[in-house]
Structures are given as C-alpha cells and as structure tokens.
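In: sharing a sequence plus its predicted fold:
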Amino acid sequence: MPSRLNPEDQKRVDQYLSAPQHQVERRPFRPWLLLVLVLVVVLGLGLLSRLLSRLVL
C-alpha cells in the first residue's frame, strides 16, 4: 500500500519510528496463557461468590 504522505513527511515519520525509545522489545503474544488467566479469574470469582453466598444464607 503506497503512503499517502509526501516523501518529506514520510521521511520524518520513519526517523521518528526508528528512534531508540520506539524500539522496545516485546515478548510474543501467547493466547493460551491469556485464556488460562481468564479461566482462573472466572473460576476464582465463582468460588468466592459461592463461599459468600453460603456465609450469608
């Protein structure tokens, strides 16, 4: 896809993005870890809810 910027503006954008503060190394995204985390939170809240309902009733 060609850039809609003129060459001078595109050069400024490229310089900005190549600055050291924009070159952060990131760990790869792991969807299975996210799924496990969501399941643990949901199960934990469910168990807490059951515990509280038994204490109240």
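Out: Done, it's in.
In: rest of the way, CA atoms for contacts and neighbours
Out: OK.
In: how far is the host helix or strand of residue 39 from where the chain is centred?
Out: Per DSSP states H and E: residue 39 is located in helix 31-56. How far helix 31-56 lies from its chain's middle: 21 Å, per C-alpha atoms, centre = their mean, to the nearest Å.
In: do the same with stretch 50-57
Out: In terms of C-alpha atoms, centre = their mean, the centre of stretch 50-57 is set 35 Å apart from its chain centre.
In: take a look at this one as well, against the first:
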Amino acid sequence: MASRLYPEDQKRVEEYLNSPLHQVERKPFRVWWLLLAIVAVITGLGLLARFLAALVIA
C-alpha cells in the first residue's frame, strides 16, 4: 500500500521508528502461558462464584 505522506514526512517517520528507542528486544510470545493463565482465571472465578453461592444459599 502506498504511503499517503509526503516523501520527506515518510522519511522522518521511518527515521523515528528505526531509532534505537524503538528497537527493544522482546521475549518470544508463549501461547501456552497465556492459555494456562486464562484457564487459571476462569477456574478461580468459577470456584469463587460457587463459594459465594454456597454462602448465600446456606
């Protein structure tokens, strides 16, 4: 897709994005940690809901 910026503005944007400030090394994304966290949160909320329901019903 062609840029809608003027060439000098596009050059400034590219220089800004290529500056060392924006070249941060990141750890690889781990899908299994995300899935584990989601399962843990859903399980925890489910257990909390059952506990609160038992307190209300009892």
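Out: Done, it's in. These numbers were taken from a predicted model, which means no experiment stands behind them.
In: work out the TM-score between the chains.
Out: The TM-score (TM-score structural alignment, normalised by the length of structure 1) is 0.77; 57 aligned residues with a C-alpha RMSD of 1.6 Å.
In: list the buried residues in the helix holding residue 39 of structure 1.
Out: Buried residues in helix 31-56 of structure 1, counted by 16 or more other C-alpha atoms under 10 Å: none are found.
In: now residue 10 of structure 2, nearest residue through space, not along the chain?
Out: Using C-alpha to C-alpha, 6 or more residues apart in numbering and skipping the chain neighbours, the partner closest in space to residue 10 of structure 2 is residue 3 (7.6 Å).
In: what's the burial count for residue 10 of structure 2?
Out: Neighbour count for residue 10 of structure 2, taken as other C-alpha atoms under 10 Å: 13.
In: which residue is nearest the middle of structure 1?
Out: Geometric centre of structure 1, nearest residue: residue 29, 8.2 Å, by C-alpha atoms, centre = their mean.
In: okay, and it sits in which element?
Out: Per DSSP H and E: nothing holds residue 29 of structure 1, as it lies in no helix or strand.
In: ok, now how distant is it from residue 41 of structure 1?
Out: According to C-alpha to C-alpha, to the nearest Å, residue 29 of structure 1 and residue 41 of structure 1 sit 19 Å apart.
In: now do residue 8 of structure 1
Out: Computed as C-alpha to C-alpha, the residue 8 of structure 1 to residue 41 of structure 1 distance reads 50 Å.
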